[in-house]
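> show me how the following folds:
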Amino acid sequence: MRIEDYWEDISLYLIEYINYKDQLIMVNDFLVVPEGFSEEQIKKEILSLFPDARSIDSIHEYSEGLCEK
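Next up is the predicted model:
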């Protein structure tokens, strides 16, 4: 039994972006992505999955971890 059989590597990023619903709001969120995602892939994901996101101010890798398969 190997750890890779039950767990996958992930990265935890702190994302700061501008959100617009009724007014502009600066949002700070944590985002969990598979290990190896590039910043460009993360930007595309945010802009496609969060329809109110207007611009991304920063993306910081916060930590690494494991996620149960």
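
> going forward, measure contacts between C-alpha atoms and count neighbours the same way
Will do.

> show me the contacts for the residue positioned nearest the centre of the chain.
Note on the chain: the residue nearest the mean C-alpha position is Leu31, at 3.0 Å, using CA atoms, centre = their mean. The contact partners of Leu31, by CA atoms under 8 Å, 6 or more residues apart in numbering, come to Leu12, Tyr13, Leu14, Ile15.

> to check against the first, give me the structure of this:
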Amino acid sequence: MKIEDFWADIDIYHVSFEVKKEVDNLIGLRMVNKTIVLPSGMTEEEVISIVTKRFSEVKTVQAVDYWEEALLLKE
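Prediction:
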């Protein structure tokens, strides 16, 4: 029995990005900070691409900080 049989490698990132926010017909930007889990081995450019595509109204990605590697239990 191997560890790969039951666990998948993942990486944990902390990302900061600005999103467009509209309140009372005024448009502004709001900073969002999130911790996200992605498959292991992604480049910073791939992480930025995922953030801009998978969150709404992203204007700029301010930071991508690699936090830690981890294991995800396979089903």
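
> sorry, back to before: what is the equivalent residue in structure 2 for the residue nearest to the centre of structure 1?
Matched to structure 2 by TM-score structural alignment, Leu31 of structure 1 sits across from Ile36.

> measure that match to Val51 of structure 2 for me?
Between Ile36 of structure 2 and Val51 of structure 2 the computed distance is 9 Å (CA to CA, to the nearest Å).

> one more: Glu22 of structure 2?
Between Glu22 of structure 2 and Val51 of structure 2 the computed distance is 20 Å (CA to CA).

> which one of those two has more residues nearby?
In terms of neighbours (other CA atoms under 10 Å), Val51 is the more surrounded of Glu22 of structure 2 and Val51; the figures are 19 against 11.
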